[in-house]
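J.: Here you go, sequence then predicted model.
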Amino acid sequence: MSKGKIKLILKWLGRLITVFAIAFVVAKITDYSQQINIKSLSAQTYFITAFCVLLYAFGNLLLARAWGLLLSGLGSQLKRNSMIWVFGLSQLAKYLPGNVFHFANRQILGVEQGINNHTLLKSSAWEVGLMIVTASTFSTFLITYYFPGLTWLSLVSFFTLNAVLAGILLRISNINCVKAFGLYLLFFTLSGSLFSAVYLSLSTHDGVGQWSLLIAYFVIAWLVGFLTPGAPAGLGVREAVLIVLLGTTAHQETLILAVLLSRIITVLGDLLFFAIASFYRPRQKISTN
């Protein structure tokens, strides 16, 4: 089979994955929305949810930039438009069963933009490793879960651990890897903050002291979902972990509503970023290896 035919097959395979991903996401949005009593939501909750969708779409931009930095650290350069397009169009495929299709689609689109397969594979490996390590650092906030009066120790442990990890990354890799690590920290903090905002808008509890712990719970739930084999984008797993972690302190109905709204926010945010990324389609190959 000629090289041209292989490229054509890969291109259509990428498009097929994207179409299936969109259909799967729309089905999930419909399913989640049917589980929520729309009439019970206040105008404030609607506003917060919509605003969180916009912020989560921005969070995807942080992830795309981090991936671009990893590529740069591996010797390949992608211009901003191409980086956003490749990452944004492939990201929706994470919702397909298997939890690997976004990497496969990114591989296809990346090769189409002139990046070699080996570099793309290494960037994906670095991305997975860094995201797992970064998310794991939020477990330091569990100190507050067991010892409520030691919030300061959680914060000190969190910042100290991340400073040490940044130093290690700088020694074993390069500054671009450290910058990507920082962007992953920002992304997880943002994602957890969005869940916190939704949860606290529905809860009657004073949320000032809960904010950092809620962020940690969300990130830990994300990590468990991410590490669960076959769970597309952690669907079901993340929600179950959040319910377990917060089940003893939160009103059950409020908690379930917050968890469902949080998932709708992430799905709609990913869909919005996909739509935005579609406008960044590069006209030609613009990578340098």
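T.: Here it is on my side, so go on. Numbers count the residues shown, from 1 in each chain.

J.: From now on I want contacts and neighbour counts done on CA atoms only, so please keep to that.
T.: OK.

J.: same for the helix or strand harbouring Lys5, what does it pack against?
T.: Applying DSSP states H and E as the criterion places Lys5 in helix 3-34. The helices and strands touching helix 3-34, judged by 3 or more C-alpha pairs under 8 Å, 6 or more residues apart in numbering; DSSP states H and E, are helix 101-112, helix 252-278.

J.: just those helices: most buried one?
T.: helix 101-112 (a mean of 22; mean count of other C-alpha atoms under 10 Å).

J.: So for Leu120, which of the helices and strands packed on helix 3-34 sits nearest?
T.: Proximity to Leu120 (C-alpha to C-alpha) singles out helix 101-112 among these, at 6.2 Å.

J.: Summarise which helices and strands the closest one is packed against.
T.: Partner elements for helix 101-112 (3+ C-alpha pairs under 8 Å, 6+ apart): helix 3-34, helix 80-91, helix 117-136.

J.: export the ones you listed to TSV and tack on mean neighbour count and distance to Phe103?
T.: Listed next are these as TSV, based on neighbours: other C-alpha atoms under 10 Å; distance: least, C-alpha to C-alpha, whole Å:
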stretch	mean neighbour count	distance to Phe103
helix 3-34	15	11
helix 80-91	24	7
helix 117-136	17	7
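
J.: Figure out which of those is closest to Arg281.
T.: Nearest of these (C-alpha to C-alpha): helix 80-91, 5.5 Å.

J.: ok, residues contacting the closest one?
T.: Helix 80-91 has contacts (C-alpha atoms under 8 Å, 6 or more residues apart in numbering) with 18, 60-61, 64-65, 68, 101-103, 105-106, 109-110, 113, 270, 273-274, 276-282, 286.

J.: re earlier: take the helices and strands packed on helix 3-34 and write them to TSV, including distance to Phe147.
T.: TSV is the format used below for these (distance: least, C-alpha to C-alpha, whole Å):
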stretch	distance to Phe147
helix 101-112	39
helix 252-278	23
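
J.: do you know which of these lies nearest Phe141?
T.: When the helices and strands packed on helix 3-34 are compared by C-alpha to C-alpha, helix 252-278 sits nearest Phe141, at 19.9 Å.

J.: which strands and helices sit next to the closest one?
T.: By 3+ C-alpha pairs under 8 Å, 6+ apart, helix 252-278 packs against helix 3-34, helix 43-73, helix 80-91, helix 175-202, helix 237-246.

J.: let's bring in a second model and compare:
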Amino acid sequence: MLAAVAAAVWAVVGNWAEVSDAMSRLSWWQVALSLTVSIVFVWLTMLAWRVILNDAGDPVPGASARRIFFVSQVAKYLPGGVWNFVAAAEMGTDFNISRRRSVTVLLMSMLVSVLTGLAVASIALLFGPANLIEKYWWVLLVIPALLVVLYPPVLNTVVHRGLTFLKRDGIEKPFSGRAIATAAFWSTGSWILAGGQVWLILTGLGNEATVETYLLTAGGYALAWVVGFLVFFIPAGVGVREVVLAASLAGLVPAGDVVVVVLLSRILFTVADLLLGLGASFSIRRDAKGAL
């Protein structure tokens, strides 16, 4: 985190003239709207996860599912890349959800996010800067592998054998194609909104509000997220996603605007995670006190 902050500060200082001018063009309502879009993005991600969670066992009430997801997502900012799994597994036991189900479902939802993210990211790879596909072409190789893995007969076999290898019981119910497709629908919607957040910041800085610009920002953010996810040893893709998003927008907007977009986009998504996570945590504590 310190290295990422230092890199961000260096980028701001190195382009201070452009950044200060660009920041003066942002209004408070544009930032507020971008934050709202960020919150809805996280919410749609939760809906995709909840579909798979309910498909793997007894249905979980909406309020309980939201609390588990939003609180556990804050843990992804810790080093190691596994703490959101640990948090979801431990919180799930309070709602009669087995640890193996929590971990398996969260992994499946992430795979769906990666697959749909890659589909959106292909826009940036095909129509973005020429050097982008030269550097990140390898991420497209993940698409056919995920299509095979997420095919229900294959998916259920892999999950069963994996849990057997770990000497754990299987999940309550096999995954269905309908649930995977529904989760992919919500996940795709989240990528559309993520692109909208970046697009709002870009247009707020005075860049041209065109469909072409939106498609590139949506594809660029999805590509940045996927690469950050694959580089799993860095907490929440800190630093990596910023580099990829900046590379996707290179040539589209001035250098100073790219710095502002990258930094502000990252901050708003982090704030959205924190607001939803803290809100869910407070609601859990409030209900716990009320039960005493």
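T.: Cool, the structure landed. As the structure is a computational prediction, the values presented were derived from the model and not from experiment.

J.: from the chain's centre, how far out does the helix holding Lys5 of the first structure sit?
T.: Relative to the mean C-alpha coordinate of its chain, helix 3-34 of the first structure is positioned 18 Å out (C-alpha atoms, centre = their mean, to the nearest Å).

J.: what do you get for stretch 276-284 of the first structure?
T.: Taking mean C-alpha positions (C-alpha atoms, centre = their mean), stretch 276-284 of the first structure and its chain are 21 Å apart.

J.: Of all the helices and strands packed on helix 252-278 of the first structure, which one is nearest Thr266 of the first structure?
T.: Nearest to Thr266 of the first structure among those is helix 43-73 (6.4 Å), distances taken as C-alpha to C-alpha.

J.: And the closest one, what's buried?
T.: Across helix 43-73 of the first structure, burial judged by 16 or more other C-alpha atoms under 10 Å covers 45, 49, 52-73.

J.: Then stretch 206-224 of the first structure?
T.: Buried-residue list, stretch 206-224 of the first structure, by 16+ other C-alpha under 10 Å: 207, 211-224.

J.: Please report the distance of the aligned residue in the second structure for Phe87 of the first structure from Gly256 of the second structure.
T.: In the second structure, Phe87 of the first structure lines up with Phe69, judged by TM-score structural alignment. Here Phe69 of the second structure is placed at a distance of 35 Å from Gly256 of the second structure (C-alpha to C-alpha, to the nearest Å).

J.: which position in the second structure aligns with Tyr56 of the first structure?
T.: Using TM-score structural alignment, Tyr56 of the first structure lines up with Ser38 in the second structure.

J.: Isn't its match up against Ile192?
T.: No. Judged on C-alpha atoms under 8 Å, Ser38 of the second structure makes no contact with Ile192 at a distance of 11.0 Å.

J.: Gly230 of the first structure is nearest to which of the helices and strands packed on helix 3-34 of the first structure?
T.: Gly230 of the first structure lies closest, by C-alpha to C-alpha, to one member of those: helix 101-112, at 10.9 Å.

J.: Which residue numbers in the second structure does that closest one align to?
T.: Across the second structure, the stretch matching helix 101-112 of the first structure (TM-score structural alignment) is residues 83-94.

J.: Pull the distance from that stretch to the chain's centre.
T.: Centroid displacement of stretch 83-94 of the second structure relative to its chain, using C-alpha atoms, centre = their mean, is 18 Å.

J.: check contacts around the residue opposite Trp126 of the first structure in the second structure once aligned.
T.: Matched by TM-score structural alignment, Trp126 of the first structure corresponds to Met108 in the second structure. Counting by C-alpha under 8 Å, 6+ apart, Met108 of the second structure makes contact with Ile52.

J.: what do you get for Trp83 of the second structure?
T.: Applying C-alpha under 8 Å, 6+ apart to Trp83 of the second structure gives the contacts Ser72, Ala75, Lys76.

J.: List just the nearest of those residues to Leu118 of the second structure.
T.: Lys76 (20.7 Å).

J.: Okay, the match of Tyr56 of the first structure and Met110 of the second structure: tell me how far apart.
T.: 18 Å.

J.: ok, now how distant is the residue mapped onto Gly196 of the second structure from the first structure from Arg65 of the first structure?
T.: Taking TM-score structural alignment for the superposition, Gly196 of the second structure sits opposite Ser193 in the first structure. To Arg65 of the first structure, Ser193 of the first structure is 20 Å away according to C-alpha to C-alpha.

J.: Then Ala221 of the first structure?
T.: 24 Å.

J.: ok, back up a step: residues in contact with the nearest residue to the match of Gly196 of the second structure once chain neighbours are set aside?
T.: Sequence neighbours aside, Ile215 is the residue nearest to Ser193 of the first structure in space, at 5.7 Å (criterion: C-alpha to C-alpha, 6 or more residues apart in numbering). By C-alpha under 8 Å, 6+ apart, the contact set of Ile215 of the first structure is Thr189, Ser191, Gly192, Ser193, Phe195, Ser196.

J.: Tell me which helix or strand Ile215 of the first structure sits in.
T.: helix 211-227.

J.: what distance separates that helix from the middle of the whole chain?
T.: On C-alpha atoms, centre = their mean, the centre of helix 211-227 of the first structure falls 11 Å from that of its chain.

J.: my guess is Trp16 of the second structure contacts Asp257, does it?
T.: No. Contact between Trp16 of the second structure and Asp257 fails when scored by C-alpha under 8 Å: they sit 10.6 Å apart.

J.: any idea how far the residue nearest the centre of the second structure lies from Ser98 of the second structure?
T.: Centroid check for the second structure by C-alpha atoms, centre = their mean gives Trp225 as the closest residue, at 6.3 Å. For Trp225 of the second structure, the distance to Ser98 of the second structure equals 29 Å [C-alpha to C-alpha].

J.: Met110 of the second structure now?
T.: For Met110 of the second structure relative to Ser98 of the second structure (C-alpha to C-alpha), the value is 19 Å.

J.: do the same with Phe69 of the second structure
T.: Going from Phe69 of the second structure to Ser98 of the second structure by C-alpha to C-alpha gives 15 Å.

J.: circling back to that earlier point, how about the match of Tyr56 of the first structure: what's its closest non-neighbour residue?
T.: Of all residues not flanking Ser38 of the second structure in the chain, Phe269 sits nearest, at 5.5 Å (C-alpha to C-alpha, 6+ apart).

J.: Alignment lookup: the one you found to the first structure.
T.: So Phe269 of the second structure corresponds to Thr266, using TM-score structural alignment.

J.: ok, its match touching Leu55?
T.: No. In this structure, Thr266 of the first structure is not within contact of Leu55 by C-alpha under 8 Å, at 9.7 Å.

J.: Sweet, I'm off.
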